[in-house]
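**Student:** 3D, please:
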Amino acid sequence: MGMIEQIFGVLFGSNRNVLAETAEVFRINAEADAVRWSSLQGAALDQFGREFRIVRRGWFDRLMDALNRVPRPAMALGTMGLFVAAMIDPIWFAARMAGIALVPEPLWWLLAAIVSFYFGARHQAKGQAFQRELAATIATVPQVIRTIDAVENIRQADDDDVAMTSDNPALADWQAGKPPRPSPATM
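**Tutor:** From the prediction side, this is the model:
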C-alpha cells in the first residue's frame, strides 16, 4: 500500500471526510444550513396558516359587514349635504345649528367615544382579515413555484423541439456552429 493511499485512507476512510468535517468548524455547511432554513420557514408558514385559518361566513355576518360599511360614507355625504344646505337655505341651516349648539357637552364626549371605538374596532377587524388573507396567499407560494417550474420545463422542451425540427437553413447553421451561408442576392 502506497503512502498516498494511506493518506487518503486516513482522510476519507470509514465513510468519513475529515477535510469536510474540519472545514465545517470554520464555515457553515451551506446545504445543511439551507435544509434548516427551509424547515424553519415551513414550520413558520404552517403555524401562520393555522393561526389565520379562513372561516366561511354566513349570511348574517355578511349582512353585518355590509351595514358596517354605511356610517363612513353616510357621515361624509351628510357633511357635504350640510354645506349644500347652508348655501341653499341659510336660515333653515342656522336653525338646525342652533339646535346642535344646545346639545350638552357630555353627550358630545359620548358620541366621540362611540365613533372612535367603532372605527378603531373596524380597523382592527379589517387588519386581522387582511392578515388571514395574506397567510392564505403565502401558503400558496410553493404551489405557484411548482407551477411556474412546470411551465418553464414545458416551454424549454417545446423550444428544444422547435429548434431541432426547424427547416430554417440559417437556424440549422447557427445550431451547428457554422458561418452563415451567403444569400443568392449577394452572389
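**Student:** CA only for contacts and neighbour counts going forward, please
**Tutor:** OK.
**Student:** counting neighbours, what do you get for residue 49?
**Tutor:** Neighbours of residue 49 under the rule other CA atoms under 10 Å: 19.
**Student:** likewise residue 75?
**Tutor:** For residue 75, the count of nearby residues is 11 (other CA under 10 Å).
**Student:** any idea how far residue 156 is from residue 106?
**Tutor:** Per CA to CA, to the nearest Å, residue 106 is found 73 Å from residue 156.
**Student:** so between these two, which is more surrounded?
**Tutor:** With neighbours defined as other CA under 10 Å, residue 106 and residue 156 compare such that residue 156 has more, 12 against 9.
**Student:** which element follows the helix or strand where the more buried one lies toward the C-terminus?
**Tutor:** Using DSSP states H and E, the element containing residue 156 is helix 141-164. Helices and strands here follow DSSP H and E; after helix 141-164, the next one along the chain is helix 169-176.
**Student:** give me the contact list for that following helix.
**Tutor:** Helix 169-176 is touched from outside by 163, 166, 179-181, with contacts defined as CA atoms under 8 Å, 6 or more residues apart in numbering.
**Student:** out of those residues, who has the most neighbours?
**Tutor:** Taking other CA under 10 Å as the neighbour criterion, residue 163 ranks highest of these with 14 neighbours.
**Student:** and that one, what does it touch?
**Tutor:** residue 171.
**Student:** repeat that for 10 Å
**Tutor:** Residue 163 makes contacts with 157, 171-172, 175, as judged by CA atoms under 10 Å, 6 or more residues apart in numbering.
**Student:** now neighbour count and distance to residue 133 too, for those, in a markdown table please.
**Tutor:** Converted to a markdown table, the contacts of residue 163 look like this (neighbours: other CA atoms under 10 Å; distance: CA to CA, whole Å):
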| residue | neighbour count | distance to residue 133 |
| --- | --- | --- |
| 157 | 12 | 36 |
| 171 | 15 | 49 |
| 172 | 16 | 51 |
| 175 | 11 | 49 |
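**Student:** and for comparison, fold this next one:
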Amino acid sequence: MGMMWRAMDLLFGGRNMIADTAEVWRENAEASGQRATQMHSAALNQLAAEYARPQRGWFDGVVDGLNRLPRPMLALGVLGLFGMAMHDPVWFAARMQGLSLVPEPLWWLMGVIVSFYFGARHQAKTQDFQRDMLASAARVPQVVSQIRALEEPAPTDNPALSEWRTIAGGKAATK
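**Tutor:** Sure thing, here's the model as predicted:
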C-alpha cells in the first residue's frame, strides 16, 4: 500500500487533485473559517491597540488624581457651606462678607477658569459619546444581516421532512 501512495505522489505531485479541483468552484470552508478568524482577531487587536493606555509612571498617576479633585471638592465645599450656615450663622456671615470684598474682575476670572475646566471635560465626554455612537452605527449592517438570517424560513427541500409532514398530516386528519 505504501508503494502505491508513493507512486501516486510521484504521478500527481503529492497533492489531493480532487480537493484542488473542487476548490475551483467551491471555497474551502476550513480555510475560509481560518481567514475569518484571523481577520476578526486582527480587528480586535487593532481596537485594543487603539484604546490601550500607554505605560505610565507615578507622576502621571498623581496628576490624574489631582485632575479628579476639583469636582468633588466644589460639590463638598458647597454642601459644607450650607451645613456651616445652619450650624454657625455668624461664622458663615463673616465668610460671606469677606467674599463680598473680592473685586468683580476676579469673579469673572474664576468663572472663566471653572467654565473652561468643566467645558473641556464636557467636550471630551461628548467626543467619547460620539465615537461610541459611530462604532455602534458601524455594526448596524452586520446586526441587520444576522437578524434577516434568523428570520429566513428553514429550507423545505428536505425529502425526508416533506414525507414526515405528509404522514403526520394524514394522522392528524384521521384523528
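**Student:** nearest to residue 68 of structure 1, of the contacts of residue 163 of structure 1?
**Tutor:** Closest approach to residue 68 of structure 1 among those (CA to CA): residue 157, at 53.3 Å.
**Student:** after alignment, which residue of structure 2 pairs with that closest one?
**Tutor:** Mapped onto structure 2 by TM-score structural alignment, residue 157 of structure 1 lines up with residue 154.
**Student:** where along structure 2 do the helices fall?
**Tutor:** For structure 2, the helices defined by DSSP state H occupy 2-12, 17-25, 29-51, 58-67, 70-87, 89-99, 104-138, 140-151, 159-174.
**Student:** the second one to helix 29-51, inter-axis angle?
**Tutor:** Angle of helix 17-25 of structure 2 versus helix 29-51, following axes from the mean of the first three to the mean of the last three CA atoms, to 10 degrees, is 60 degrees.
**Student:** and helix 17-25 of structure 2, which stretch of structure 1?
**Tutor:** Mapped onto structure 1 using TM-score structural alignment, helix 17-25 of structure 2 covers no residues at all.
**Student:** would you mark the buried spots in that helix?
**Tutor:** For helix 17-25 of structure 2, burial by neighbour count (16 or more other CA atoms under 10 Å) applies to no residue.
**Student:** what does the third one give?
**Tutor:** When burial is assessed from 16+ other CA under 10 Å, helix 29-51 of structure 2 yields no buried residues.
**Student:** which residues touch stretch 24-37 of structure 2?
**Tutor:** Contacts with stretch 24-37 of structure 2, where a contact means CA under 10 Å, 6+ apart, come from 19-20, 22-23, 38-43.
**Student:** same thing with stretch 118-137 of structure 1?
**Tutor:** Residues contacting stretch 118-137 of structure 1 (CA under 10 Å, 6+ apart): 45-55, 65, 68-69, 71-72, 112, 114-117, 138-139.
**Student:** which bit of structure 2 covers it?
**Tutor:** Using TM-score structural alignment, the residues of structure 2 aligned to stretch 118-137 of structure 1 are 117-136.
**Student:** go on, stretch 4-24 of structure 1?
**Tutor:** Counting by TM-score structural alignment, stretch 4-24 of structure 1 sits on no residues of structure 2.
**Student:** residues contacting residue 85 of structure 1?
**Tutor:** Residue 85 of structure 1 makes contacts with 79, 91-94, as judged by CA under 10 Å, 6+ apart.
**Student:** and the two most separated of these?
**Tutor:** Maximum pairwise distance among the contacts of residue 85 of structure 1 (CA to CA): 17.5 Å, between 79 and 91.
**Student:** can you find the partner of residue 89 of structure 1 in structure 2?
**Tutor:** Under TM-score structural alignment, residue 89 of structure 1 pairs with residue 88 in structure 2.
**Student:** apologies, that question was intended for residue 58 of structure 1.
**Tutor:** In structure 2, the residue matched to residue 58 of structure 1 (TM-score structural alignment) is residue 53.
**Student:** count of residues packed around that match?
**Tutor:** Applying other CA under 10 Å, we find 8 residues neighbouring residue 53 of structure 2.
**Student:** how about the one 3 residues further on?
**Tutor:** Residue 56 of structure 2 sits with 8 neighbouring residues when counted by other CA under 10 Å.
**Student:** try residue 135 of structure 1
**Tutor:** Look at residue 135 of structure 1: counted by other CA under 10 Å, it has 21 neighbours.
**Student:** how much space between it and residue 157 of structure 1?
**Tutor:** Using CA to CA, residue 135 of structure 1 is found at 34 Å from residue 157 of structure 1.
**Student:** residue 38 of structure 1 now?
**Tutor:** 29 Å.
**Student:** same question for residue 96 of structure 1.
**Tutor:** Noted for residue 96 of structure 1: a distance of 76 Å to residue 157 of structure 1, by CA to CA.
**Student:** residue 53 of structure 1 too?
**Tutor:** In this structure, residue 53 of structure 1 and residue 157 of structure 1 are 39 Å apart, going by CA to CA.
**Student:** same deal with residue 111 of structure 1?
**Tutor:** Relative to residue 157 of structure 1, residue 111 of structure 1 is positioned 67 Å away (CA to CA).
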